[in-house]
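Asks: Quick check, what structure comes out for this input:
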Amino acid sequence: MNQLLQISLSGVASFSVISAIFLFVYLICKCKNKSQRLEQTLPQTHPRQTTSGHATDELSSNSITAGESASFDPCLQEVSMAELNEATNNFNPKLIIGDGSFGLVYKAKLANGVTVALKKLSPDAFQGLREFRAEMETLGKLRHKNIVKMLGYCMSGPDRVLIYEFIEKGSLDEWLQDLPSLPPELSEGHWISPLSWRLRVKIVKGVANGLAFMHGLDTAIVHRDIKSSNVLLDNNFEAHIADFGLARSIEGAHSHVSTQAAGTMGYMPPEYRNGYTAASVKGDVYSFGVLMFEVATGKRPNWPVRDDGCELWMVEWAKKRMSENKHLEVIDTSIPKESLRDDEVYNFMKVAKLCTSEKPKERPLMSEVVDMLNSVAS
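Replies: So this is what the prediction gives:
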């Protein structure tokens, strides 16, 4: 009898324990479902935005989950990615006006009537959010008549778009190399076309002034991709340096070491081509010297030139002609010879030759180049 009672009591206890466990699980599930239903009835919240458009620290430092924008110029007020999409018809390829480093450039007219250039960065250009903001803040403060203004930027999800002032007459490369393909509104007018010698000298001086300004800052900025397609011309043919996709800030005379490829073949200084990755002001000086030769000769620096049955790179060819006292023979044939002064052309080419010295230490500073150009070309 006692044994039967013990068995009964044991069964009742087991049943009670199992029932309690099932009841506990049921209550947990019921509370969880209730919580989920409650969340669904509440309005969704997003990380709070400041008045400047920056997300608060609720956002991860390396990702963007909400729209963000910043303005560096009074002409650009609050702007959203939705407005930029509308202004470009969802970045229609028909509005592309350039192909800069790490992205395509589009022409767009904003809702406030301001025409701008929008550079939509490719995924290859992405970096940490904090680093990106810091670089944009630095470039957004650059104000010089020979540097394209960065007006602001806009980000949403994976998309990052830089907003620049629109420069009317396109790139120097187009005016030197592709004049027949320029739209009628750019190639017509009272200006001499193709570019006269005086206009070419003016453009070169403008680029020199812009670079000297960048290199002379307390924290120097090295462009690292000076070339004719990165020089834009306004209605007065004033030069504006554009596309700072490879630009780096450096302290004083120091250099910035980077594993990122810098520059464009033909303009790249020999130390870059040989694997030296430190960005320095002297690298910009070399590229500027190549640009000077291109402006004078009208020939692309990355295309070979035939000379006495041999093929030479444009810079080598121009230097060889100079050594033979045939510097006038390298000048673009579209420039009337009667408009040229022998001594002025020679001194202009001499500056270009000095800038393209093989050894960085032998190249002048851009401030020195400005002084030389002011003295050799009126």
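Asks: From here on, just use CA atoms for contacts and neighbour counts.
Replies: OK.
Asks: Which parts of the stretch 1-150 of the chain are helices?
Replies: Assigned by DSSP state H, counting those that start in this stretch, the stretch 1-150 of the chain shows helices spanning 2-41, 81-87, 129-140.
Asks: what's around residue 138, how many residues?
Replies: Neighbour count for residue 138, taken as other C-alpha atoms under 10 Å: 11.
Asks: compare with the first, here's sequence two:
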Amino acid sequence: MSKRIGPSEVDLKEEIGDGSYAVVYRANYTNKIVAVKKFDGSCPTSCKKQFENEINILGKLNHQNVIKLFGFCDHRNNNFLVLEYMEGGSLLDLLVSNEKIIYPYNLIKDICNGMEYLHANSILHLDLKSPNVLLNKSKIHAKLADFGIAKISTLTTMSSSSVGTKSAKGTFRWMAPEISRGIPGMRSSDVWSFGCILIEFMTRKLPFQSLNDQQLLIVLQNEKSDLPINVEIFSKVMAGILNECLKREPSARPSFTQLNEMLSKCTQKDFDLNRNDHGTLGCSIKTITDLEKFIENVKNTTEKDKRKDKEIEELKKKLNEKEKDICSINNNLADIKKKVSDLEINKNAENYSQTRLSFYYHILSPPESPMNNFLQNRMNSPSSSFSTFDSKSKHSGRDTGYKYVSRGSANGRTIFEGTRGGFYYLTPSGNKAYVKIDQVSIF
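Replies: This next block holds a predicted model:
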């Protein structure tokens, strides 16, 4: 419950704003700066209902993006609200000025967060507009204000039961089409108003500024009429969100929870309206129909891009598999080459070993042969003689029938046994070349 405050407890300072039935002052209350919204004592009954409505609704709310109510005074003709003071002024003041908007994404996100909180508590604002969004001193955070015509909705109808055209007089620029036709406001009506604030961000002008109030009301009420938005689109994300909010059919608009999900996928860059190299679209959209066509083209292009991306990914996957196959083949080939090399090395080693063993075997243990038998017999019977000598040769040695193979000789030379012992073979010049017993064993 809100606290009741006496008139003497508040020290009013300068005027900082005014409306149809109320003036807003900067004031002191309990040694802190506050904003006092003072209602005209002679205001009609409807004005008093708005006063009571704000007390009733703000007294139930507590959120970082909703203005705080410290208390109220309803003493005789002193009817005022004591509210949180926002040094940055209203969003409208910032948007129509030449001042650079440092963090537009923060402000848009704060508005969306505040509205999601209201709807979660079954409260419809129904007068959401840039003058009713207040900023902190640095102008990077926003809070919702002015709940004079806000209503508590029911969960079954999700709509107000008494908000019509007259209630929203003076706010046509942010008014949803259904409200302009006298249909009670709904949650989706606030979403339309949020879309109108996005137009302000994109144009730094009031929504639908090319139309006066009367023209705008006619266009809003005629479902077939197209609304001129005249926005410069710099971001597909921003264009997509705007398109969703400005659907003629209330049920086609997203909830603030869904909008927050969309915004959560965005960055400051998507809403940076101060860049010269906007880097995305930089195209002008004149009407809501143009916006719808633009979004449809974006969707088609996106689908094509997705298909191409999918094809690219599939090709990359196949390429990766082929590279793995090639790598496996190379590894197998390297293994095979190594095995072949090892086999060749082993083969050469075995051949070399066998050759060496054979060589030493013949030297150390000559094989059984007639020559060896001959030598053995010769050694056992040194006096023995042989009957057959080569009579044709010029020497008297006995042909042993064996050959001495020397280096460079293909056929070998006949080994003879001399009459006085010893073994020799004849050189090409006819001279005797004696050999030792161990040399005989190599043939």
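Asks: Just give the TM-score of the two.
Replies: Superposed pair, TM-score by TM-score structural alignment, normalised by the length of structure 1: 0.60. Supporting alignment: 250 aligned residues with a C-alpha RMSD of 2.8 Å.
Asks: closest to residue 71 of structure 1 out of the helices of the stretch 1-150 of structure 1?
Replies: When the helices of the stretch 1-150 of structure 1 are compared by C-alpha to C-alpha, helix 129-140 sits nearest residue 71 of structure 1, at 8.3 Å.
Asks: could you say what helices and strands the closest one packs with?
Replies: Counting contacts by 3 or more C-alpha pairs under 8 Å, 6 or more residues apart in numbering; DSSP states H and E, helix 129-140 of structure 1 is packed against strand 150-156.
Asks: Strands along structure 1, start to end?
Replies: Counting by DSSP state E, structure 1 has strands at residues 68-71, 96-100, 103-109, 115-121, 150-156, 159-165, 219-222, 231-233, 239-241, 248-251, 256-257, 278-279, 304-307, 310-313.
Asks: which one of the helices of the stretch 1-150 of structure 1 lies closest to residue 365 of structure 1?
Replies: helix 129-140 (21.6 Å).
Asks: That closest one against structure 2, how far on average?
Replies: Taken over the aligned residues, the distance from helix 129-140 of structure 1 to structure 2 averages 5.4 Å (mean C-alpha distance after the TM-score superposition for structure 1).
Asks: which bit of structure 1 covers the lengthiest helix in structure 2?
Replies: When structure 2 is parsed with DSSP state H, its longest helix is helix 288-364. Under TM-score structural alignment, helix 288-364 of structure 2 has no counterpart anywhere in structure 1.
Asks: tell me, what residue is most central in structure 1?
Replies: Structure 1 has residue 245 as the residue nearest its centroid, 2.7 Å off, counting by C-alpha atoms, centre = their mean.
Asks: contacting residues around the residue nearest to it when sequence neighbours are not counted?
Replies: Spatially, and ignoring its direct neighbours in sequence, residue 245 of structure 1 is nearest to residue 101 (5.5 Å; C-alpha to C-alpha, 6 or more residues apart in numbering). By C-alpha atoms under 8 Å, 6 or more residues apart in numbering, residue 101 of structure 1 lies in contact with 243, 245, 246.
Asks: Throw the residues you listed into CSV and include distance to residue 259 of structure 1, thanks.
Replies: Shown next, in CSV, are those (distance: C-alpha to C-alpha, whole Å):
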residue, distance to residue 259 of structure 1
243, 19
245, 15
246, 12
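Asks: Which one of these is nearest to residue 371 of structure 1?
Replies: residue 243 (25.4 Å).
Asks: And that closest one, what's its match in structure 2?
Replies: Checking TM-score structural alignment: residue 243 of structure 1 goes with residue 146.
Asks: Surely its match and residue 55 touch.
Replies: No: the criterion here is C-alpha atoms under 8 Å, and residue 146 of structure 2 misses it with residue 55 at 10.7 Å.
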